[in-house]
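Peer 1: just the structure for this:
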Amino acid sequence: MDMLLLVGLAVGLSLAMTAAWTVQRWTGRSGWIDTIWSFAVGIGGMTGALLADGDFGRRMAVFLVIAAWSLRLGSHIGARTRSHDEDPRYAKLAEEWGDRAALRLFLFLQIQALAAFILVVAVYLAATNNAPFPGPLDFAGLGIAAIALYGETISDRQLAQFRKTPEAKTEVCETGLWRYSRHPNYFFEWLFWCGWLPIAVTGTAWSWIAVLAPMMMYWLLVHVSGIPPLEEHMLRSRGEKFRALQHRVNAFFPGPRKSDHHDLEEIRN
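Peer 2: Purely as a prediction, here's the structure:
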């Protein structure tokens, strides 16, 4: 591992999130934080892929995949930020932090920089794999990443289309992939980071650090900054309609709708 390169990437991510803090303070819109974070992870991953000491074909594949992820997610969040009000998750944090909101947000974004670094390290480790490319594990990892990118794109598009309808003001989204998971976009985001593990793991102790990326992303999305604050907001704004959705649709992993399953059982009986 090139420790000097990794230190440089860590510093760059910290500076990027400092810039994100500045933009948020200037514009009053926290959505730019996640936009800048997405582009920062992408740039960090692309830099690591270009400068890694690994098979050239694999490095280029890694470069293209992380670039596609970053461009899609960053552009999507940026477009959403321009057309929507303040992100309810950040608004809730600011309310809880009170007079110390500015300082607490700065420290919070430095923690996000650390999380970004863990993801970038997984990409870097995938690029340092010197095994002949492409191998079976490369096909597996790249296939998982491609499915995840497609699934997340479709999920975001379906939600965006729903938000344009009059029903979006009072109803909850249950169209397309949203019929089988309350947060399919989060599921596919987590799945994307699972794709780096088969590519990165070579049997060396260092390569297994890549497992931290999907583990951390699952923890953040399911237990910390993803589902919990968003569902709290949805319960406040949609009440019993969202509570009913919680009973019939899985929170994270896509699966059969509980109401549909019960209806099928009734038909069989």
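Peer 1: C-alpha only now, for contacts and for neighbours.
Peer 2: Fine.
Peer 1: burial check on residue 86, number of neighbours?
Peer 2: 15 (other Cα atoms under 10 Å).
Peer 1: an error on my part: the question was meant for residue 82.
Peer 2: Other residues close to residue 82 by other Cα under 10 Å number 12.
Peer 1: which strand or helix spans it?
Peer 2: helix 56-83 (DSSP states H and E).
Peer 1: what's downstream of that helix, the next helix or strand?
Peer 2: helix 88-97.
Peer 1: who's in contact with that following helix?
Peer 2: With Cα atoms under 8 Å, 6 or more residues apart in numbering as the contact definition, helix 88-97 has outside contacts at 30, 101, 104-105, 225, 229-230, 233.
Peer 1: hang on, the earlier thing: output the contacting helices and strands for the helix holding residue 82.
Peer 2: Packing partners of helix 56-83 (3 or more Cα pairs under 8 Å, 6 or more residues apart in numbering; DSSP states H and E): helix 31-51, helix 101-127, helix 136-163.
Peer 1: and for comparison, fold this next one:
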Amino acid sequence: MSGFPWGAFAQNLALAAGAAFAVMLATFAVAVRGGVHRIVDVAWGMAFTAVALVTFLASAGEGDEARRVLVTVLTSVWGLRLAAHIARRGRGHGEDPRYEAMLAKAPGSRDLYALRMVYLLQGALVWLVSLPVQAAQYIPGPLTGFAWAGTALWALGLFFEAVGDAQ
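Peer 2: Okay, here's the model as predicted:
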């Protein structure tokens, strides 16, 4: 990629990892206090939003401003919608059966096992899966028709995701 600011992007990678892990660690603290680890599923969407916002701030002065805003808004809308849906769906329920079964077999402390096998793993996955979001913030040059076609595809996907969740 000609003109891609690799040095700034490398610094961003660390900041984005910090954002993803900060969301997961804060969620872990809330989960331990409340005794229910199912809230980590809510944090999944919130962590993508945090990474997009941190990357937007870190990429100031780099990349195309319109692309930076577009990527941040699309990622944040998706992440917050998903987090809100999962939070509503899980309200008033106890522990998720998946986590209950996994933690029942945990060697030693259930909470430390959950931290290692759920929260830190999901934080790493958020960072990895969000690499295209992070890189897009640093791409120079104006938006093209591909960006708008991608935005239309995003909107269609979000619509079907929301309809599927409602069903």
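Peer 1: quick TM-score on the pair, please.
Peer 2: Overlay of the two chains. TM-score (TM-score structural alignment, normalised by the length of structure 2): 0.85; 157 aligned residues with a Cα RMSD of 1.7 Å.
Peer 1: now a PyMOL select for only the buried ones of the contacts of helix 88-97 of structure 1.
Peer 2: To isolate the buried ones among the contacts of helix 88-97 of structure 1 in PyMOL, judged by 16 or more other Cα atoms under 10 Å, type:
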select buried, resi 30+105+229
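Peer 1: now do the same for residue 141 of structure 2: its match in structure 1.
Peer 2: Using TM-score structural alignment, the partner of residue 141 of structure 2 in structure 1 is residue 131.
Peer 1: what range does the helix holding residue 82 of structure 1 cover in structure 2?
Peer 2: Taking TM-score structural alignment, helix 56-83 of structure 1 hits residues 65-92 over in structure 2.
Peer 1: buried residues in that stretch?
Peer 2: 65, 67-68, 70-76, 78-83, 85-87, 90.
Peer 1: grab the most central residue of structure 2 for me.
Peer 2: Structure 2 has residue 48 as the residue nearest its centroid, 1.8 Å off, counting by Cα atoms, centre = their mean.
Peer 1: which one in structure 1 is aligned with it?
Peer 2: Using TM-score structural alignment as the criterion, residue 48 of structure 2 maps onto residue 41 of structure 1.
Peer 1: can you give me the neighbour number for residue 153 of structure 1?
Peer 2: Number of residues near residue 153 of structure 1 (other Cα under 10 Å) recorded here: 18.
Peer 1: aligned partner of it in structure 2?
Peer 2: Per TM-score structural alignment, residue 153 of structure 1 is aligned with residue 162.
Peer 1: specify the local secondary structure of the residue in structure 2 sticking out farthest from the centre.
Peer 2: Most distant from the centre of structure 2: residue 108, at 29.1 Å, with distances by Cα atoms, centre = their mean. Secondary structure for residue 108 of structure 2, judged by DSSP: H, G, I helix; E, B strand; the rest coil, is coil.
Peer 1: any idea how far it lies from residue 24 of structure 2?
Peer 2: 21 Å (Cα to Cα, to the nearest Å).
Peer 1: ok and the lengthiest helix in structure 2 relative to helix 40-58, angle-wise?
Peer 2: If you go by DSSP state H, structure 2 has its longest helix at helix 6-34. Angle between the axes of helix 6-34 of structure 2 and helix 40-58 is 150 degrees (criterion: axes from the mean of the first three to the mean of the last three Cα atoms, to 10 degrees).
Peer 1: what is helix 6-34 of structure 2 packed up against?
Peer 2: Counting by 3+ Cα pairs under 8 Å, 6+ apart, helix 6-34 of structure 2 packs on helix 40-58, helix 121-129, helix 131-136.
Peer 1: what's the residue nearest to residue 72 of structure 2 when sequence neighbours are not counted in contact with, if anything?
Peer 2: Excluding its sequence neighbours, the residue lying closest to residue 72 of structure 2 (Cα to Cα, 6 or more residues apart in numbering) is residue 52, at 5.2 Å. If a contact means Cα under 8 Å, 6+ apart, then residue 52 of structure 2 has 16, 71-72, 75-76, 133-134 as its contacts.
Peer 1: just the closest of the contacts of helix 88-97 of structure 1 to residue 117 of structure 1, please.
Peer 2: Among those, residue 225 lies closest to residue 117 of structure 1 (Cα to Cα), at 17.1 Å.
Peer 1: quick one: map that closest one onto structure 2.
Peer 2: So, by TM-score structural alignment, residue 225 of structure 1 is left unmatched.
Peer 1: map residue 216 of structure 1 across to structure 2 for me.
Peer 2: For residue 216 of structure 1, no residue is aligned by TM-score structural alignment.
Peer 1: and residue 216 of structure 1, how far is that from residue 126 of structure 1?
Peer 2: 17 Å.
Peer 1: the two: which has the busier surroundings?
Peer 2: Ranked by neighbour count (other Cα under 10 Å), residue 216 of structure 1 and residue 126 place residue 126 first, with 31 against 15.
Peer 1: grab the nearest non-local neighbour of that one.
Peer 2: residue 200 (3.7 Å).
Peer 1: count the neighbours of the one you found for me.
Peer 2: 28.
Peer 1: ok, it touching residue 120?
Peer 2: No - here residue 200 of structure 1 lies out of contact with residue 120, judged by Cα atoms under 8 Å, at a distance of 11.9 Å.
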